[in-house]
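S.K.: quick one, structure for this:
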Amino acid sequence: MKQGLSLRVSQHLALTPQLQQSIRLLQLSTLELGQEIQQMLDDNPFLDVQGEDAGDEFGIATSDAPRVADEPEGEGSFESTPAATPAETPSSAAADAEPGEFGADESPSWEGDGTTETVADDGEWGGDAPAARRNNNDDDEVDATELARGSESLQSWLHRQALALRLSEEDSVALRYLIESLNDDGYLEESPEQMAQGLAPEDLEQQEELVHRFTMALRLLQSLDPPGVGARTLAECLTLQLKPMLEDDPGDEAVGTALKICRQPIDLLAKRDVKRLANATGESEANVKAAIGVITRLEPKPGRRFVDVERNIVVPDVLVTQVGRGTRANFRVQLNPDVVPRLRVHDVYAGALKAHRGEGHQALQQRLQEARWFIKNIQQRFDTILRVSTAIVERQRNFFIHGELAMRPLVLREIADELGLHESTISRVTTAKYMSTPFGTFELKYFFGSALGTETGGNASSTAVRALIKQFVAAENAKKPLSDSQISEMLKEQGIECARRTVAKYREALRIAPANLRKEL
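M.R.: A predicted model of the protein is given here:
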């Protein structure tokens, strides 16, 4: 084989570790970002958290200066704090590339330009973010998270009640086991036989003893508060709540009929099939309707009020506040200071590395450069979120004045073209990021919706159409609820072309039951 030399020119996309990190940080939620930062703080000694007595601050301090967008007279203005650089960020430059691709001669490295000096980028970023407030001494403001932590769980509530029962050690252990086996709704997902078999799979005699203990403990559990706790099925849960009502008033025909209904297939109750329930229970249709009315007032999920509300707390990444009213209202868009990290490069360690060049100096220099890139990528993440949020507020100005009925159609491509970013970058930014508005807190994706045609040739946002459907259902006659076809016709009267199937899809997305289940008996 003849050997020779040749030159070949080719282009390829190489994702450096810095670029991979930038893409990954951009798509993380606030909770995931906090975990990532904590992991980096544990791993990298050069990364530090700035204290409240910070000197020079670096980061969004310069980007928080109000900016008034140029708009026609009478259209209002926007005060916002976007990054001034319109060029595409590194995360968007390789938005479609898969992390982990490197050039043939390139190896993952965090090496920089060789310097170990503490430069301006080593300062704390997000310095204008105040420390998280603690409202323990403030009667007017209460931290919702602390309230959630202070709420009592279903298990602890039941354990406190169990202490008042004089039980043997074996029965007490069995009851404690059942309480800990409850799900968040207060249901037992296994029968005593299944639990006994799981604890003693090969000992039949021990299984029988466990079944006896669990059966006795289950009766005790189902006698505790809240009513219906410890049920295995919905029918059993409803029955446990109805029996005490019948004991208090044995002559209540509606409650007696309700107990008979609970013994029938539950799908008949779900469909409110009055005729079939009347035939199955031997009661009149009037009694069945009254019994269904009693059942609808029961709690199908006894443990619902004990569910830890901290799970449902959403911390917004962006805050939108209104200044002024009417068409001349101004909207200020800013990052939530409570989610902005206060990071910096550790000055002492960086100075020590500069002064002493010994064994392991190169490895430590790479860790220092890694800390710098991490701070820079986090800054870039929040700057991108702020720019995208500002563009959304400008596009959806009518929503922030009039509500969701005024939402206009918007797709990711419009924001991407306006900001000079890639569409996939906008998708990453708007996923699991939240904006606090005068009408509530919404995910950034909420402000994007497809367009539906109108009779005038314009477009209506699918979000606005869903809001209109919700409004129609709220104002309907409960005895004659609107069908999907009727809602479609009502939308046409409003000039919006929306097929019946589309109405059904939007109704299901809004978790609105079909007309036959919304009908009041």
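S.K.: switch to C-alpha atoms for all contacts and neighbour counts from now on
M.R.: Will do.
S.K.: residues near residue 336, how many?
M.R.: The local packing of residue 336 (other Cα atoms under 10 Å) involves 16 other residues.
S.K.: my guess is it contacts residue 319. True?
M.R.: Yes: in this structure, residue 336 sits in contact with residue 319. The criterion is Cα atoms under 8 Å, and the distance is 5.8 Å.
S.K.: the spatially most central residue of the chain in helix, strand or coil?
M.R.: If you average the C-alpha coordinates of the chain and look for the closest C-alpha using Cα atoms, centre = their mean, you land on residue 314, 6.2 Å from that point. Reduced to three states with DSSP: H, G, I helix; E, B strand; the rest coil, the structure at residue 314 is coil.
S.K.: how far away is it from residue 431?
M.R.: 13 Å (Cα to Cα, to the nearest Å).
S.K.: what's the answer for residue 295, then?
M.R.: In this view, residue 295 and residue 431 are 40 Å apart by Cα to Cα.
S.K.: between the two, point out the one with more neighbours.
M.R.: For residue 295 versus residue 431, neighbours defined as other Cα under 10 Å are more numerous around residue 295 (22 against 16).
S.K.: just checking, the more buried one touches residue 237?
M.R.: No: taking contact to mean Cα under 8 Å, the distance of 10.9 Å between residue 295 and residue 237 leaves them out of contact.
S.K.: next, the structure of the following sequence, for comparison with the previous one:
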Amino acid sequence: MIKQSLQLKLSQQLTLTPQLQMAIRLLQLPVLDLQAELREALEKNLMLEMDDGLELAPPKGEQQRSTENAREGQEAAPEQASGDDFREDLPYADVPDYTTGYSSGSRDDGDEQRDYADASGTSLREHLMAQLDVALPEGDRKAIATMIVDAIDDDGYLQESLEEICANLEPELHTDIDEVERVLACVQRFDPLGIGARDLCECLLLQLSPFAPDTPGLDLARRLAAECLVELGEQDYAAIRRRLGCDPEELETAVALLRSLSPRPGSAADSRPPEYIVPDVFIRRVEETWQVEINPAIAPRLRVNAAYAGSLGRSGEYSTLRSQLQEARWLVKSLEIRNETLLRVARAIVAHQQDFLERGEQGMRPLVLREIAEALELHESTVSRATTGKYMHTPRGVFEFRYFFSSQVSGSDGESVSSTAIRARIRKLIADEDPAKPLSDSALTRILVGEGIEVARRTVAKYRESMGFPSSNERRRVAIR
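M.R.: Take a look at the predicted model:
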């Protein structure tokens, strides 16, 4: 027989209060989501108002401020190469550029080059449909051309076969493949050239079609596009010369002509506004120290409306307004906690990664979330939320907080080396290598070991592949003789 009894037991458990849940949610929100959350709160909660007349910064204001701070960071950064150093000189400057539908106006040598984003928001489809309305204003051909335009992807390639396009037009329109082929030829003359191609070969041939017949290397460039794209991608110039029977000078001219074309013509006509990254904190060098500041444009000060809060009194009426008052106080407090946590985490990262700010990627030190959590006496999950989707503006660029966290590799002197620093060193070694005798993974490993970085060959291979560098055999450039 079961005997019933009463027992007293003392226990503790962690409960997430509504205020704590709000603080956690605000901490993990990126900038744009945070601003949307605050705008919604200001619209719904009568007890909230902006402090000192501050308003949430509009997107244009954020972009302008971000641009100004980026310019200040470039001035404070070490010497950087100008845009002219990266300009690729093509052998035929008089050949028009058919890879874009826009022309760049001339400017004086003393004028500063400025790039202004097209805010019209015109997509590739809208760009093609505007030309279609002029070329084929009405009739069956316009319906066929509209179906073709709908089948073109963002890169400008036709993703459906002609048979599928004919089937999609049924039963409203009866047509045949020959008619669709003729309409496709009309669409392929639209701007930008190369649009509507079914593969890379056809795309390049369409872009070569407007060139004058006496253009140097034109005939050989067409043969390269039609017959030797695989060998050209592998840079197997010896096999190309044997197959096409051409000399090195002719091949070099044809290859340069092909490199002036665009393999993705659709991207040139897509003028949708880009998405800008708004930094959460700014890092500046003040005398001999690094100063960390919260971006005021994304962290407006909110406050409780004192007039409304004082009018409630102590009576039990107006329960809805009292609930809004409590939520408003929680939101203001949670926003303060968020800004304080971001600032503390950013300062701890900067204190740990000063060598990166002064020397670049090769000065990056190994760092994990646990180290920041222990230094700030926070939980590791809190640091994880504070570093996800958050960005800092430094003199070396805008980086996500997570960028400064990397694994470590033991060094010969007992000090650990960051994997980011190792990648930067491998990148520099490959950039400085002899193109005719590229460094193998074993050679890279020996160099790193000689510099005191104990790293395995398979680790070097993994880092090299993650940075997009091919193997030494693929990097070897065959001299064109």
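S.K.: what's the TM between chain one and chain two?
M.R.: Counting by TM-score structural alignment, normalised by the length of the second structure, the TM-score of this superposition works out to 0.77. Behind it: 432 aligned residues with a Cα RMSD of 3.6 Å.
S.K.: okay, now residue 365 of the first structure: neighbour count?
M.R.: Neighbours of residue 365 of the first structure under the rule other Cα under 10 Å: 21.
S.K.: relative to residue 374 of the first structure, how far out is it?
M.R.: Separation of residue 365 of the first structure from residue 374 of the first structure (Cα to Cα): 14 Å.
S.K.: and residue 456 of the first structure, by the same measure?
M.R.: With the distance defined as Cα to Cα, residue 456 of the first structure ends up 51 Å from residue 374 of the first structure.
S.K.: between the two, who's got more neighbours?
M.R.: residue 374 (22 against 8).
S.K.: for that one, give me its contacts.
M.R.: 18, 21 (Cα atoms under 8 Å, 6 or more residues apart in numbering).
S.K.: where's it, which helix or strand?
M.R.: Assignment of secondary structure by DSSP states H and E places residue 374 of the first structure within helix 361-395.
S.K.: which positions within that helix qualify as buried?
M.R.: Within helix 361-395 of the first structure, the residues that qualify as buried by neighbour count (16 or more other Cα atoms under 10 Å) are 364-395.
S.K.: burial count for residue 208 of the second structure?
M.R.: Under the neighbour criterion other Cα under 10 Å, residue 208 of the second structure is assigned a count of 21.
S.K.: map it onto the first structure.
M.R.: Residue 208 of the second structure maps onto residue 242 in the first structure, with residues paired by TM-score structural alignment.
S.K.: how big's the offset between the helix or strand hosting its match and the second structure?
M.R.: Following DSSP H and E, one finds residue 242 of the first structure within helix 234-248. The superposed helix 234-248 of the first structure is, by mean Cα distance after the TM-score superposition for the first structure, a mean 3.5 Å from where its aligned residues fall in the second structure.
S.K.: elements contacting that helix?
M.R.: With contacts defined as 3 or more Cα pairs under 8 Å, 6 or more residues apart in numbering; DSSP states H and E, the secondary structure elements packing on helix 234-248 of the first structure are helix 253-262.
S.K.: so how far is the helix or strand that the helix it packs on is followed by off the chain centroid?
M.R.: Sequence order places helix 266-271 as the next helix or strand after helix 253-262 of the first structure, per DSSP H and E. In terms of Cα atoms, centre = their mean, to the nearest Å, the gap separating the centre of helix 266-271 of the first structure from the centre of its chain is 32 Å.
S.K.: just the buried positions in helix 266-271 of the first structure, please.
M.R.: residue 269.
S.K.: who are the packing partners of that helix?
M.R.: helix 274-281, helix 515-518.
S.K.: who touches the longest one?
M.R.: So that's helix 274-281 of the first structure. Outside helix 274-281 of the first structure, the residues touching it (Cα under 8 Å, 6+ apart) are 257, 260-261, 264, 268-269, 284-285, 288-289.
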